[in-house]
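# I need the structure of the sequence given here:
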Amino acid sequence: MGREVRRVPLDFDWPLNKVWKGFLCPYRSAHCVACGGTGLNPATKQISDDFYGLAKPKRRWVNAITQDEVQALVDEDRLGAFTHTFVQGQYVKKDPPYVPTAREVNAWSRQGLGHDTVNQHILVRTRAKRLGVYGLCEVCTGEGELWPDDDTRKKAEAWEPEPPPPGVGWQLWETVSEGSPISPVFATSNELVDWLCANGYTRRGAVELCEVGSAPSGILKVYGTPKKPVNLNEN
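Next up, the predicted model:
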C-alpha cells in the first residue's frame, strides 16, 4: 500500500512525515555483526556472498550451478519453467517428470530474471552441505540478530502496534514505512479532497480515496469489495 485516510481527532498534532510512535516497537534486537545478519557461519556466508558476486564478480556462481543443485531446486518445485507445461489455462506437471540439465538452467538464468532469493537460499545450502561447511552463526545461532536478554525478546514478540487515537478529523497517511501522517487534519472529507487535488490527485481519485480509505501507488484498489480499481490519474 502507499496511502490511506485515517480518522483522527481534530487537534491531533503528531509531526508530519514522522512514523507514529504506536507503530514502532520499543523492544529492539541488534544486528549480528559476526554474520552480517545472515545467520550463517563464515564459510556458508562466503558461498552466499559469492552467489551473485556483487563484491567479487569473478567468484559469481549464480549462472554456474551444478546438477545436484538443479535437483535441489526441482525437489523444492522451483523450476516450473522446465518441470511444468501450460495446459488449458493452468500449469501442469510434466508426465513423465522432467529434470532439466545444469546447462539448461544456467542458460535460462542468464536470459531473464533468473534465480530469486528463495532459489539462492536453496542453492547455497545445497552447495555448502556438499562441501561439508554448512552451518549457522555461532554467535546468533542462525537468527541474524542479538537480543539484550530473553525478557526483551518476549516483550517484542508480545508487542502489538497501537493506532493513533480515533476522531472526527480527516488525514492522509503514507504506509510505505510503518505509517506516518502526510497532510494536515481536516474537519471534513471535502476539505481533504481539495487538499489532495491541490497536491496532484484528480478529483475523482481524491473522492474515491476518501470513500475507500486506502490506495497503492498510482492505483486505487478496493479490498474486500467488487468495485473496479480506479486510476488516480484518470479524470
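# rest of the way, CA atoms for contacts and neighbours
Noted.
# Where does the residue nearest to the spatial centre of the chain sit: helix, strand or coil?
Centroid-nearest residue in the chain: residue 176, 10.9 Å away (criterion: Cα atoms, centre = their mean). Three-state assignment for residue 176 (DSSP: H, G, I helix; E, B strand; the rest coil): coil.
# Figure out how far stretch 189-197 is from the centre of its chain.
Centroid displacement of stretch 189-197 relative to its chain, using Cα atoms, centre = their mean, to the nearest Å, is 31 Å.
# and what of stretch 142-162?
With Cα atoms, centre = their mean as the basis, stretch 142-162 stands 20 Å off its chain's centre.
# Other residues contacting that stretch?
22-32, 35-40, 136-137, 140 (Cα atoms under 8 Å, 6 or more residues apart in numbering).
# Could you do stretch 129-136 as well?
So stretch 129-136 is in contact with 39, 40, 41, 43, 44, 125, 128, 142, going by Cα under 8 Å, 6+ apart.
# how close does the second one sit to residue 117?
Spelled out, it's residue 40. Using Cα to Cα, to the nearest Å, residue 40 is found at 15 Å from residue 117.
# Check the first one too.
Here the criterion is Cα to Cα. By it, residue 39 lies 15 Å from residue 117.
# ok, now the fifth one?
Distance, residue 44 to residue 117, using Cα to Cα: 15 Å.
# before we move on, what about the last one?
Note on residue 142: its distance to residue 117, by Cα to Cα, is 17 Å.
# picking up where we left off before, residue 44 and residue 117: which is more packed in?
Neighbours per residue (other Cα atoms under 10 Å) separate residue 44 from residue 117, with residue 44 holding more: 25 against 8.
# structure for this one too, so we can compare:
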Amino acid sequence: MGREVRRVPVDFDWPLNKVWEGFLSPDRFDETPCPDCENGYSPQAQNLYDLWYGKIPFDPASTGSTPWRHDSPAVRAFAERNLSNAPDYYGTGESALRREAQRLADLFNAGWSHHLSQEDVDALVAGGRLYDFTHYVVPGKGWQPKDSVVTPTAAEVNEWSLRGMGHDSINAHVVIKARCEREGVEDTCSTCKGHASLEKYEGQRAEAEAWEPIDPPTGDGWQLWETVSEGSPVSPVFVTADDLAGWMSAPERGDRWVPGDVARKFIDDGWAPTGVLTPGRGYQSGVEAVGWDN
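Model (predicted):
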C-alpha cells in the first residue's frame, strides 16, 4: 500500500481523494443482515466469542488457568515497556509500575484469549497455527517447520499471548470451532449458515463473488494515486511525467514535498510504499525511500 502512478486521459476529472467507483463493489451486492446472529456464529459459539474478547464476564479458572498478577513476570515486563515508552502518561517509579501492571493483569484476566486450556492449544497446533512454537524463520525461505515439533503448553502460549501481536481472529475461530466440536454443538448460525447475512435474491452471493473491479480509463496523462484505500487520485492530471515530478517537488506542498530527482525516480518505478522504517534513517515516506542508494 502506498502511492502509484497511473496513466489516465489528460481530461480525466474524477475528484481527488475520492475512491474510484470502479474499485467499489456495487450496492446491489449488499445482503440483508442475518436476524439471528451478529457474525455467523451459533448462540453457543457467539457466547465463546464474547468470552474470548472479554465482552462478557470470564473466569480464568474455567479453563484451568491461573489469573495474571501485577507481579507476574510477563505482565511486569509489559508494564515496564509501557512506562519506558510513555513516562509522561504512565508515570515513573515502582508505584507507577505496579499500578500499570495491575491494570494490565485485570485486562488480561478478562478474556479467554489469554487463558487457553491445553485442548485449545492442541487445536491451534493441529490447525497449523502457533508458528512461533512449531516453525523457525530461514532467511530467503521464510517459515520452515522444526524437525522435531513439541506441542507447547497452555502456560507457554498464554504467556506468549502477552508479547507481540498475540492471537488473531483466525486463532479465535479455530479455538471456538474446536471447543464447539468437543461439546457437541454447532458453531455456525443455522439461519445464515455462517455468512452473517442473507441473500436478497437467489444468486446474489455468486454474482458478488464473480464481480471484478474496473480500472479507470487509460490515456496519455500522468497522475499520482494512493493505494492505502481501494485507490483514489491525489494529484491533478499532468501532460508529462516531468510536470508531475515538478508538482511533487513544489515547495508549497509542505511536508509532502520530495526532491525533484526522487520524484522522477518514483515516477519511473511507478510505485512506492506508504512509508519505510529503518534503524539508520528512521521513518521516511515511501516516495523518499525509492531515492535511497542501494
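# Would you map the strands across the stretch 101-250 of structure 2?
135-138, 142-145, 197-198, 221-226, 232-233 (DSSP state E, counting those that start in this stretch).
# before we move on, the earlier item: which pair in the contacts of stretch 129-136 of structure 1 spans the largest distance?
128 and 142 (15.0 Å; Cα to Cα).
# returning to that earlier point: mind giving me a markdown table with the contacts of stretch 129-136 of structure 1 and columns for distance to residue 95 of structure 1?
A markdown table is the format used below for the contacts of stretch 129-136 of structure 1 (distance: Cα to Cα, whole Å):
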| residue | distance to residue 95 of structure 1 |
| --- | --- |
| 39 | 39 |
| 40 | 38 |
| 41 | 40 |
| 43 | 39 |
| 44 | 36 |
| 125 | 29 |
| 128 | 32 |
| 142 | 39 |
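# and the alignment partner in structure 2 of residue 81 of structure 1, how many residues sit next to it?
In structure 2, residue 81 of structure 1 lines up with residue 132, judged by TM-score structural alignment. By the other Cα under 10 Å criterion, the neighbourhood of residue 132 of structure 2 contains 11 residues.
# Of the contacts of stretch 129-136 of structure 1, which is the nearest to residue 98 of structure 1?
For these, the nearest to residue 98 of structure 1 is residue 125 (22.9 Å; Cα to Cα).
# number of nearby residues for that closest one?
Neighbours of residue 125 of structure 1 using other Cα under 10 Å come to 21.
# Contact partners for it?
Contacts of residue 125 of structure 1 (Cα under 8 Å, 6+ apart): 44, 134.
# Map it across to structure 2 for me.
Using TM-score structural alignment, residue 125 of structure 1 lines up with residue 177 in structure 2.
# about what we covered before: list only buried entries from the contacts of stretch 129-136 of structure 1.
Burial by neighbour count, 16 or more other Cα atoms under 10 Å: within these this picks out 39, 40, 41, 43, 44, 125, 128, 142.
# Could you single out the nearest of those to residue 172 of structure 1?
Closest to residue 172 of structure 1, out of all of these and judged by Cα to Cα, is residue 39, at 38.6 Å.
# measure the nearest residue to that closest one once chain neighbours are set aside to residue 122 of structure 1 for me?
Spatial nearest neighbour of residue 39 of structure 1, excluding adjacent residues (Cα to Cα, 6 or more residues apart in numbering): residue 142 at 3.7 Å. For residue 142 of structure 1, the distance to residue 122 of structure 1 equals 16 Å [Cα to Cα].
# Residue 61 of structure 1 now?
14 Å.
# cool, residue 171 of structure 1 as well?
45 Å.
# Between these two, tell me which one has more neighbours.
Higher neighbour count among residue 171 of structure 1 and residue 122: residue 171, with 25 against 16, using other Cα under 10 Å.
# Excluding covalently adjacent residues, which one is nearest to the residue mapped onto that one from structure 2?
Taking TM-score structural alignment, the alignment pairs residue 171 of structure 1 with residue 223 from structure 2. Spatially, and ignoring its direct neighbours in sequence, residue 223 of structure 2 is nearest to residue 237 (4.9 Å; Cα to Cα, 6+ apart).
# How many neighbouring residues does residue 7 of structure 1 have?
With other Cα under 10 Å as criterion, residue 7 of structure 1 counts 19.
# what is the orientation angle of the helix or strand where it lies with strand 169-174?
If you go by DSSP states H and E, residue 7 of structure 1 is part of strand 3-8. Interaxial angle of strand 3-8 of structure 1 relative to strand 169-174 (axes from the mean of the first three to the mean of the last three Cα atoms, to 10 degrees): 150 degrees.
# Which other helices and strands does strand 3-8 of structure 1 contact?
strand 169-174, helix 203-212, strand 214-215 (3 or more Cα pairs under 8 Å, 6 or more residues apart in numbering; DSSP states H and E).
# ok, now with 6 Å
strand 169-174, strand 214-215 (3 or more Cα pairs under 6 Å, 6 or more residues apart in numbering; DSSP states H and E).
# The last one aligns to what range in structure 2?
What it means is strand 214-215 of structure 1. Against structure 2, strand 214-215 of structure 1 falls on residues 271-272 (TM-score structural alignment).
# Pull out the buried residues from stretch 16-25 of structure 2.
Across stretch 16-25 of structure 2, burial judged by 16+ other Cα under 10 Å covers 19, 20, 21, 23.
# circling back: could you list every residue that touches the aligned residue in structure 1 for the residue nearest to residue 223 of structure 2?
Taking TM-score structural alignment, the alignment pairs residue 237 of structure 2 with residue 185 from structure 1. Applying Cα atoms under 6 Å, 6 or more residues apart in numbering to residue 185 of structure 1 gives the contacts 169, 170, 171.
# what do you get if the cut-off is 10 Å, keeping everything else the same?
6-13, 168-172, 191-192 (Cα atoms under 10 Å, 6 or more residues apart in numbering).
# What's the separation between residue 46 of structure 1 and residue 36 of structure 1?
Taking Cα to Cα, one finds residue 46 of structure 1 at 11 Å from residue 36 of structure 1.
# And the helices in structure 1, which stretches?
Shown for structure 1, the helices assigned by DSSP state H span residues 42-52, 67-75, 80-83, 102-111, 117-130, 150-158, 189-198, 203-212.
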